[in-house]
Every structure is written in C-alpha cells, then in structure tokens.
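>>> what shape does this take:
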Amino acid sequence: MSAPRRTIAALAAAALLLAAADTGLAAHAEHGFAARLGEAVDLPGEPWVGLGGAAYASSLATGRWSSIKVRARDVAVPGLGLVTVESGAVNARVPASAVLTGDFERTATKKFFTSVQLDAVALGGLLGVDDLLIQNLEDISPAGGWETEAILQATPDGFAGPATVAVKLRIRDGVVLLLPYEVIDAPAGAAASETLDAFRLTLGPGRLPLGDRPTRIYVSGGSIHVESERLHVTVAPADFLPLADAGRGGGAPAPGR
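Predicted coordinates:
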C-alpha cells in the first residue's frame, strides 16, 4: 500500500474510533439520565433519552447540549388510557460533569416543550368509539407530515356503520378542540349534524399530561399530537417526567424562569 493510501486509511480508522468514542460517551450519559428518571416515577419501562447533537463530546467545550429529549411510551393517564409523552429542551446549559454522566440538577434552556401523542385507541376512548382511524387530510401516507386538519373514521354509538368526517384541529385559550366541518361518508339515515357532533371534542385544562397550556396541535403518522412550550426557562430532571396526575386537573409545577 502506498504512503498516501496508508495515510488515508489511518485517518479513516481514527475517525471511526473517534465516532465510536463519541457515541459511547453519549450512550453512557443517556443511560444515566434515563435511569435517574426511571427511579423517580413508576413507568412501564425505562424512557428513551436523547442528549446533545451530532458531535456529543463538543458539549464538554461548549457547556451546552443542543437538545434534550425524553420519550415515555404506554404512560397510563386517567381518562386517556395509555399514551406516549415526550418532553424536550433546546440549547440547554450543562456542566462538564453532566456531559459525562447525564446527571444535572437544573439547566437553563432556550425552549422547553412537552408533547402528548393521542393514537386511535386513546382518542377513540375520548370519542366513545373503538374502531377509530386517524389520517392526514392531504398526505395520507403512513408518515404524513404535520397538518392541522384530519380525517376521522369510526362507528359512533347507534350508527349502522362507519362514518367519515373532516375535522379541524384547533387550540383556543388553552382549550383543545376537534371541530368537524364536513361529512365525507356516513351510513344511510345518519343526519349530517348528528354525524359531525359524534366526532366533536373539547379538552379543557388539566385533561392532558402537559406541563403548560397547549400551544400546538396537529395530526401526523396516524395520531393527534398536542404540545405545550415555554421559552427561556430553567428546568430540572423532574420536569421531563410524564405528569402522574394529568386528567385530574393537576400537574407538576411548571418550569421556573
């Protein structure tokens, strides 16, 4: 092998080793943070945690994680059943020790958000149906993008068969609204007003496991997603945990300023 080729091979090997070390460092910190969260609350499994960015070790120099993401699946919420809850922070300041272990007490962040995913089972329970289908209005592919209107199909109580309606997804004064506006299909004898009302839904404060008032709602990938967010706040690890008393009008304290 010629000298230039040996040099290229050596550089490639070194890059692979650095990438592996960076991945290992991130995985160690993520596992540490996930374990701490899992010990703090009774979850069906250890939550998924993602820390930092593409070059995780750079956080040692910058003192920041570009992002913190925590996702907990099958969280039991009164009135909703099992849902997926995700919390995250953007541009979070952390000490070097946190980069190594994933453990920190508090962090100042540019943005903190919480998102709850309502799949067909959870949303169907709220609507009183057990055969709900949710899809995007425009892009009906399985990985359809974010849209604020959706198509819902189900068999409401007393209907002879499934009905399909177009629904607007809105948030007004912190209240989540599903507003049916068009009957696409309905069984014979079903009045349009009755069909639309069967898919109408209002979720007031405290009904969803969010740390704050909801600010965004959309449909994607066969589920309805509702998010809340706050800007320029300080958060602790506990703020990333799913709210245990959501659905009963309570909730964990909102992140501090």
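
>>> only C-alpha atoms from now on, for both contacts and neighbour counts.
OK.

>>> what segments of the stretch 51-200 of the chain are helices?
59-62, 96-101, 120-127, 192-198 (DSSP state H, counting those that start in this stretch).

>>> and the contacts of the third one?
This points to helix 120-127. With contacts defined as Cα atoms under 8 Å, 6 or more residues apart in numbering, helix 120-127 is touched by 79-83, 130-134, 198-201, 222-223.

>>> how about the shortest one?
In this structure, residues lying in contact with helix 59-62 by Cα under 8 Å, 6+ apart are Gly52, Trp65, Pro95, Ala96, Val99.

>>> any chance of the residues you listed in TSV with neighbour count as columns?
TSV is the format used below for the contacts of helix 59-62 (neighbours: other Cα atoms under 10 Å):
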residue	neighbour count
Gly52	22
Trp65	25
Pro95	20
Ala96	17
Val99	25
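
>>> could those residues be laid out in JSON lines, adding distance to Pro214?
What follows is the contacts of helix 59-62, written out as JSON lines (distance: Cα to Cα, whole Å):
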{"residue": "Gly52", "distance to Pro214": "26"}
{"residue": "Trp65", "distance to Pro214": "25"}
{"residue": "Pro95", "distance to Pro214": "31"}
{"residue": "Ala96", "distance to Pro214": "33"}
{"residue": "Val99", "distance to Pro214": "31"}
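
>>> next, the structure of the following sequence, for comparison with the previous one:
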Amino acid sequence: MRKALAYLAVTLVVLAVGALAVDTGFAINAERSFARSLSSSGDTKVRYEPEVTISGFPAVRSIADGHYSAIGITARAVDLIGAGTCTEQSPCHVDLRSRLTDVRIRGPERFFRRSTSFDIGSEKGSVTLDSVAVGRLLGIDDLTVNTPAPENKAGGGGPQDGLLSRTSGVLLTGSVSPEPGRPKVKVSVVVDLSIVGGRLRIFATDFYDGPAEHSDTTVPDEEREAVLRKFSAVLPELPMPWGSPPKSARSSGSDIVVDGSGAVGGNLSMSIFITLGVDTYILYTDNGRRPPWYADGSAPP
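The predicted structure is shown next:
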C-alpha cells in the first residue's frame, strides 16, 4: 500500500512538472512571437529584439483564448536623433518600457504576428535616458547624472533606500565653457525635471555643494548664470511606447526617466510601438544664442 502511494505521488509530481514545462514552453513561444513581431515591424529604430514577459498561468489557456492578462516589454538601445550630437550617422540610444493589461488579439490568430492588432485594457510606458544620452542631448560630452541621497537622513543612500529617485535636486556634473572660446570648467549643478508641452525640461537651479561626489570648482559670480544655462534645456520630443503622452520626469540612480500617462482601452498594432516627435530643434542657433523658450519652459514656435 505504501509503495503504491509512493508511486502515485511520484507520478503526480512528474506529471505536474511536465505540465509546467509544457506551459512554460508555450509562454516562451508567445513571448518570442511578440518580440519578433516588434523587431520586424519595419521600424529600424528597434535595433535589438525586445524583452517580452507575459504574465498569467496557465499560458496555454491565454494563448487558446487570445487573451493575455498582462504583457511587459523592454526595448533597449532604441535610436534617438534630432538634437545635440544625436545624428542619423551617430544616434543616441534610449530604453523603452511598456506594460499592457487585458490584451485581446483581434481575429483568429493566437500567436502574435507583424500584422497583428489587439485591444488593450490599459497601457503604461516610459523612456529611460542614461548619462551619455543626456550629455549628448545637452552638448556636454562628459556629463554624468547622479541622484543624491535623502537629506537629513542617517545612512542615506544605502541599500535600504533602493534605487534613488528625485524630480528636483538631481545632480549633473560636466565640463562647459561659460562663453564661446573660453576654456571649459568642470562643475556640478542641481537641476529640476519636469514635462512642458510634452517635452522633458531640465532646468539648472544652483551649484551643488552637498556630500555626494562632485566637482568643487568655484565659478565667478558674473559667470554663474551663463554656466547654469548650459545645463538647462527643453529637449526634443522623445520616443514613447505606443505614443504614450509624457506625464512626469524623474531621476533613477544615474538615469533620467520620462513616464507616460498611458491609455485606458483602445486598439494597438505592432507598427506603432515607437512614436517619435517630428518637431525637433537645435540646441545652439547659428549665432550661438539660445532661443527665448530654451530655458524658460515655453514651447518652441
């Protein structure tokens, strides 16, 4: 009797493991079909096959119904051009992330294809710019982004704080010239991040003198404003997953993240995963002067 029960238990475990393995295989196949459909959608800005994660168990049922509870997407090194030194010949790169809920495939297909369209319950997206991308957009080659630890907190910035994030007081360090023809000086400033007219606004408010690693170069009073303006800009419209309107901006460790407001309900297709703004501007005009909306947050003409 004991042997029979033992054999039965082993058989059930083997069957459960086998079923899980089969279901995992179907899930991986569905994820790969989604990723390949995005990377073959004809948009050359998607350089690498995106990372796709499909939530829900069992996956077989989701595939059979063409209904997925949630899909997470990360597209890395997406091309960005249009300002600073980000050109078609040498584009900057950003990471796009999106989370779709209540995804329902239209039509008889059960796996995703390049031509697949689908309905969603909601969508949230973001674009992440690392220090290199931010520096190239601002025209500051050696720029670094840092998120200072919480103030007046013992042990601030330790593992217990996780990945630090701020919307104001973000630390930027880089070498700039106060005026054309003048030697560059390496300085550290604090900036505020916001969204103005659908675009990321970086506005330098002061020089940094806190405990985080920084440049302690002293800038003469008469040059302080000119130097701060070098770190201030309204950047060109950034690519957003599925065209999510930018809602807020924040730092995340050494990156800057723009979060989209997302959509509630609607229909999507693979071909519109990346939506880029068509209106861009050059940070420096021919006469070396910035347009009046450059630092005050107003929209470009």
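
>>> related to what we said a few turns ago, columns distance to Arg216 of structure 1 on top of the helices of the stretch 51-200 of structure 1, output as TSV?
Formatted as TSV, these follow (distance: least, Cα to Cα, whole Å):
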stretch	distance to Arg216 of structure 1
helix 59-62	30
helix 96-101	31
helix 120-127	17
helix 192-198	23
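
>>> I'd like to know which of those is closest to Thr234 of structure 1.
helix 96-101 (15.6 Å; Cα to Cα).

>>> so who does Thr275 of structure 2 touch?
Residues near Thr275 of structure 2 by Cα under 8 Å, 6+ apart: Pro239, Met240, Pro241, Trp242, Gly243.

>>> what does Ile202 of structure 2 give?
Contacts of Ile202 of structure 2 (Cα under 8 Å, 6+ apart): Val191, Asp192, Leu193, Ser194, Phe231, Ser232, Ala233, Val234, Leu235.

>>> quick one: map the first one onto structure 1.
With TM-score structural alignment as the criterion, the equivalent of Val191 of structure 2 in structure 1 is Val167.

>>> name the nearest residue to its match, ignoring sequence neighbours.
Sequence neighbours aside, Pro180 is the residue nearest to Val167 of structure 1 in space, at 4.0 Å (criterion: Cα to Cα, 6 or more residues apart in numbering).

>>> Gly56 of structure 2 now?
Per Cα to Cα, 6+ apart, closest to Gly56 of structure 2 is Ser69, 6.2 Å.

>>> circling back: pretty sure the match of Val191 of structure 2 sits against Asn136.
No - using Cα atoms under 8 Å, Val167 of structure 1 is not in contact with Asn136; the gap is 10.0 Å.

>>> what about those two, which has more around it?
Between Val167 of structure 1 and Asn136, counted using other Cα atoms under 10 Å, Asn136 has the larger neighbour count: 26 against 22.

>>> enumerate every residue touching that one.
Under the criterion of Cα under 8 Å, 6+ apart, the neighbours of Asn136 of structure 1 are Gly144, Gly145, Glu147, Glu149, Ala150, Ile151, Val219, Ser220, Gly221, Gly222.

>>> strands along structure 1, start to end?
48-51, 64-77, 81-93, 107-118, 133-136, 149-154, 163-172, 175-185, 201-203, 216-220, 223-235 (DSSP state E).

>>> residue range for the first one in structure 2?
Under TM-score structural alignment, the counterpart of strand 48-51 of structure 1 in structure 2 spans residues 51-54.

>>> ok, average deviation of the matching stretch from structure 1?
Once superposed with structure 1, the aligned residues differ from stretch 51-54 of structure 2 by a mean of 2.3 Å; criterion: mean Cα distance after the TM-score superposition for structure 1.

>>> quick one on the thing from earlier: for the contacts of helix 120-127 of structure 1, pick the one with the most neighbours.
In those, the most neighbours by other Cα under 10 Å go to Phe199, 25 neighbours.

>>> that one -> structure 2?
In structure 2, Phe199 of structure 1 lines up with Phe231, judged by TM-score structural alignment.

>>> Ala27 of structure 1 now?
That one, Ala27 of structure 1, aligns with Ile28 by TM-score structural alignment.

>>> so how many other residues sit close to its match?
16.

>>> nearest to Gly45 of structure 1, of the helices of the stretch 51-200 of structure 1?
The nearest among these, by Cα to Cα, is helix 120-127 at 19.3 Å.

>>> now Pro156 of structure 1: closest residue in space, sequence neighbours ignored.
Val129 (5.8 Å).

>>> what does the one you found align to in structure 2?
By TM-score structural alignment, Val129 of structure 1 lines up with Ile140.

>>> was I right to think its match contacts Leu172?
No - judged on Cα under 8 Å, Ile140 of structure 2 makes no contact with Leu172 at a distance of 10.4 Å.

>>> residues contacting the residue nearest to Pro47 of structure 1 when sequence neighbours are not counted?
Excluding the flanking residues, the one nearest Pro47 of structure 1 by Cα to Cα, 6+ apart is Ala72, at 4.8 Å. By Cα under 8 Å, 6+ apart, Ala72 of structure 1 lies in contact with Leu43, Gly45, Glu46, Pro47, Trp48, Thr84, Val85, Glu86, Pro242.

>>> can you list the strands of structure 1 in a markdown table and add distance to Ala3 of structure 1?
Below are those laid out as a markdown table (distance: least, Cα to Cα, whole Å):
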| stretch | distance to Ala3 of structure 1 |
| --- | --- |
| strand 48-51 | 39 |
| strand 64-77 | 39 |
| strand 81-93 | 43 |
| strand 107-118 | 48 |
| strand 133-136 | 57 |
| strand 149-154 | 61 |
| strand 163-172 | 63 |
| strand 175-185 | 66 |
| strand 201-203 | 68 |
| strand 216-220 | 53 |
| strand 223-235 | 53 |
